[in-house]
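K.L.:
What follows is a protein structure lacking sequence information:
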């Protein structure tokens, strides 16, 4: 896995990362741990007194525990240390005179075969091999030693029977024979440890070694064998004649030992005397700590840290067979993969994902790098979200399974699966405002890993697609925010049931477009099953009838009159409307309908752009009607969608709005190649938009603005959309060439003055802001603004048409402002009285 070293650099050959080739110690990432371990072994062997004898009470343990989480590189490290100690060519290593005995992988030993027998077999095989190789040099003394070895080996036979707990040769025999054999059997058991120590001493003498080296790899992967090996070390290997290298995760061994003591206590004690259960738990805590401290003293534990806290991370380099001979810095490659694959711009966000990746197991990091390496042929190559999403998805697959994410559907690019996962996991995380940024920050490890994988999926979904970006914006972060605000009004106690009803109503997890979401979001925002203020986040309630107020005018009356006049055009405001069927039928204007309609217009089609615009707009004029959510009735509502009037309108296809939309669609297809949003960017756009809309709604709900018309309120809703996309794209869009602007004026949201937003567009360049150009420049948005001098710079910067000004005529804007809003109708009525 690791190739060569250029002092003081460590170089990792990614193309060889899947090979099991031997690794030199100075090429180990954990070279400091190797030095610490070998120094401890050398110090103990050199300082050991030759007269020191084995003590069953104290032990002379040389058991070294190599601690690390799964995938931390323990097996690689263990193999390198074992080979270095046993076959190393340096003078320091040779001076230790260590003889290799066995590198044990307990998972490959038959479940019924005791590990002790495997060690005895290796001792005998090693001695026999040594004798064969040195037969011509054997003397009488060496023959006597070997004969002594064979006799000593035979003395173990009786005690070895005791290792098989299921076999008892004393069953059903004569009493006198039982006594004789029982005493002999007890003697064999008592003498087994001593006889084994004598055998090891003879082995070291024959091999001319100070100690035998045993390496045991990941015994914690098999609980039965793990417990057996721990007892083997405690009873037989805690001697200065063994150097035992032991790998694993201390957390797993802690569970293993605890399970052992719980098993010994038995359920019967817990049931018969529950009053002392707390005392028993404390006793088990103590026994667990002391057992592990005796086997693995603190000063003999070697920690293999993750890359994140590696002191020399800047000195780690990467090579690959297709890269050429020049190594590349690990940190540079990782930063490039994160930046390109996740479409990040902010240094803070890049650092956050970099930290997350370095905290993963070493095996995971190397496999992800190896997957990406073929796409980084030159140092200027970049990784696409598609490549990184595949690697990230495989790296955290277990966490995605745990969180019940359909990995196959996710890999196939299924949008409903992605949005459903983002919705569920963000709610589980509990960070409703910022959770949908999908930063790897949750406390729960599986959530953290899932967020990282979903971030790459969002970048892949939205790459070069404005429609997917808007769809995810609304259905992902938008659904989370709406659920948070509507949960208190849902008369459902169970959270799971409430989530299910909410998802069904907004079609989360189903293949529905963004306009369908926008329609259903309107009554959720307005809480239409109960009385509410007529102006809320991005939505305005409009009167359907004038009632007794002769001064009031309905929006339908205004729009119908505009349609009939030959010199007037239907404004974009007409396509913001939705009727909600409830106890009282209600009409709403929503800025979210405008965003949803954008997605429909950007669908792939073989139609002429103008024909496509006409067809799509005709489907939502007259205004559609949907059912309100009846959260309190215990069942999700039957979703109905119909039109108030099925008479097809006679559109003027030569109208300015239709022509501008057709031109916008064509221009968007050219601009979309530069659209590269991240989950963070889209999340931030939603957050800024959502709270901006709330502020505008609150402002125009006050008594001071009680006469402000629907057109003016919708004008500021539109400014909120333009401003939110522009500000966040400036700071977080991957392809934006502009440095972040920290001035208060730039980040200021619209509230009462449109000139504040207009001034931001004086030096606007479309090439630097593709998302703002497309969304903010859509005629459906710009036509909600009056064609007045206040928006001169904004129209000039964003309009796709050089011939037609996209703003709504000032007289039309003023006419729509006459549309009755319920609170205005009530005020006018009270004034007339």
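P.N.:
Looks like it arrived, so ask away. If you're wondering where the values come from, they're calculated on a predicted model, not measured in any experiment.
K.L.:
Could you use CA atoms for every contact and neighbour count after this?
P.N.:
Fine.
K.L.:
Residue 642 versus residue 587, what's the distance?
P.N.:
14 Å (C-alpha to C-alpha, to the nearest Å).
K.L.:
Residue 35 now?
P.N.:
76 Å.
K.L.:
can you check residue 68 too?
P.N.:
Counting by C-alpha to C-alpha - residue 68 and residue 642 are separated by 62 Å.
K.L.:
Which one's more surrounded, the two?
P.N.:
The residue with more neighbours, out of residue 68 and residue 642, is residue 68; 20 against 14, by other C-alpha atoms under 10 Å.
K.L.:
Contacts only, for that one.
P.N.:
74, 247-250, 303-305 (C-alpha atoms under 8 Å, 6 or more residues apart in numbering).
K.L.:
Return the member of those nearest to residue 476.
P.N.:
residue 305 (36.6 Å; C-alpha to C-alpha).
K.L.:
and the closest one, that's in a helix?
P.N.:
No - if the criterion is DSSP: H, G, I helix; E, B strand; the rest coil, then residue 305 is coil and not within a helix.
K.L.:
Structure two is appended below for comparative analysis:
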């Protein structure tokens, strides 16, 4: 397995200059394989190409916002350069095409695709370096522009002009294909890869953009790679079909809904074939990957960092009865932003955290800084051994633990000295990040409480309660900086649980209050 690392000091960017910083590798490998096959197919039909040959072979990359789809499209060419450079002798990969560049009122996503080709630096250089090929390229471009213009004018034409325009529309596919082939001839290559980023983003034109892919990007010499959220594709498609079915009548709306969903499924099956669908991994799958490092390829393993975060966000809990808070980092974009936010402190972490392989040992060492971990291990094994006995007397396990614990602990004391200052820094750093994450209300309340307790410990005050923090004050969750957090619970059951303990009038103001308990 290849080691990958996430830089600590790099600003958020889809482009990754170094291949060692590219995630996720399996998606790239699948894309390279698909491109390799498409290149061979394009070569085989290059000489005996029949314009009637149409095939839907678009590759789709499914993922929610922030899952890293754009980064894959941006870095695909760089990845191929480092892993299979000979492939680029026959393949030209355009920069990712953005469908949102379509202005309101434009009907053809083809305008943006053609503009992206004309803007490509390699194509500009090829035009200036070969006058003969450039002439052919310009000729096919003129034919395509004329066909596009006739399609745009259809709505204003009548009679024979309308018929001529529709006839021109029929040949638009051929004009598009000829333009693609002349582009490849200009570059002396066989396959044109069109990465199309987030087709679903421009919602008002999302279905129309998919229609362009269905109608025109079907030649063997073209390979579209379409990224987006497939759930949103499905929503856009069935709603479009449903709108057409119910446009003239709302009779049997439920039946129309079922038909629309079936049509949407088959439509997507056609333009985005199932065997060519790739899905971005959930961010949680990276957390267990020990081959992903932080900072450098020899830095702290990502699972160690996750264990480190759980020390502050969950604490020494067993996970039962909803006691373990999940880390509110929903996407790879959020993860890289978070690592960048904590980068200055990550570099300060002691070797006991960064080099340790066992996540449990990391938590034990930090949460019990003055405890000998070998004593804990021996106690655990002895306890498990005694559990198998009939009498189940565990005093031997405790005696063995006490014996090891009584040994000198100079190294442990040194480690314990790092404990207080680092804890305070990390609690503050995490608090400043999660205060803006809507789903991190429980985590923010927990960090506020930890910060409060650390201050009490330093001041050794006897006049401030440990409960004097918003974690134990649910009525404050609707005020100030706590207002932005999601609050899925209310206080409607308080009146029943506190019946006859408090006046009824006390409950009236809190019935509609929302809260986010830990």
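P.N.:
Right, received. Where do you want to start? Source: prediction; values computed, not measured.
K.L.:
Any idea what the TM-score comes out to?
P.N.:
The TM-score (TM-score structural alignment, normalised by the length of the second structure) is 0.70; 418 aligned residues with a C-alpha RMSD of 3.8 Å.
K.L.:
before we move on, the earlier item: what is the nearest of the contacts of residue 68 of the first structure to residue 131 of the first structure?
P.N.:
residue 247 (31.9 Å).
K.L.:
For the residue nearest in space to the middle of the second structure, give me its contacts.
P.N.:
When C-alpha atoms, centre = their mean is applied to the second structure, the residue found nearest the centroid is residue 67 (1.1 Å). Applying C-alpha under 8 Å, 6+ apart to residue 67 of the second structure gives the contacts 280-283, 331-333.
K.L.:
which of the residues you listed has the most neighbours?
P.N.:
residue 332 (21 neighbours).
K.L.:
Tell me which residue of the first structure matches up with it.
P.N.:
When the first structure is aligned by TM-score structural alignment, residue 332 of the second structure is paired with residue 362.
K.L.:
quick one: the helices in the stretch 201-350 of the second structure?
P.N.:
Under the criterion DSSP state H, counting those that start in this stretch, the stretch 201-350 of the second structure contains helices at 206-216, 230-245, 253-271, 284-287, 302-313, 332-346.
K.L.:
among these, which is the most enclosed?
P.N.:
helix 302-313 (a mean of 20; mean count of other C-alpha atoms under 10 Å).
K.L.:
Surely residue 29 of the first structure forms part of a strand?
P.N.:
No - assessed with three-state DSSP, residue 29 of the first structure is coil; it does not lie in a strand.
K.L.:
Now for it: which residues touch it?
P.N.:
Residue 29 of the first structure touches 10, 316, counting by C-alpha under 8 Å, 6+ apart.
K.L.:
What's the match for it in the second structure?
P.N.:
So, by TM-score structural alignment, residue 29 of the first structure is matched to residue 23.
K.L.:
quick revisit: now for the match of residue 332 of the second structure: which residues touch it?
P.N.:
Residue 362 of the first structure touches 71-73, 306-307, counting by C-alpha under 8 Å, 6+ apart.
K.L.:
Roughly how far does it sit from residue 446 of the first structure?
P.N.:
From residue 362 of the first structure to residue 446 of the first structure the distance is 18 Å (C-alpha to C-alpha).
K.L.:
do residue 115 of the first structure as well
P.N.:
The value you get for residue 115 of the first structure to residue 446 of the first structure, if C-alpha to C-alpha is used, is 35 Å.
K.L.:
related to what we said a few turns ago, ok, the contacts of residue 67 of the second structure in the first structure, which still hold?
P.N.:
Among those, the contacts conserved in the first structure (both residues aligned by TM-score structural alignment, their matches' C-alpha atoms under 8 Å) are 280-282, 331-333.
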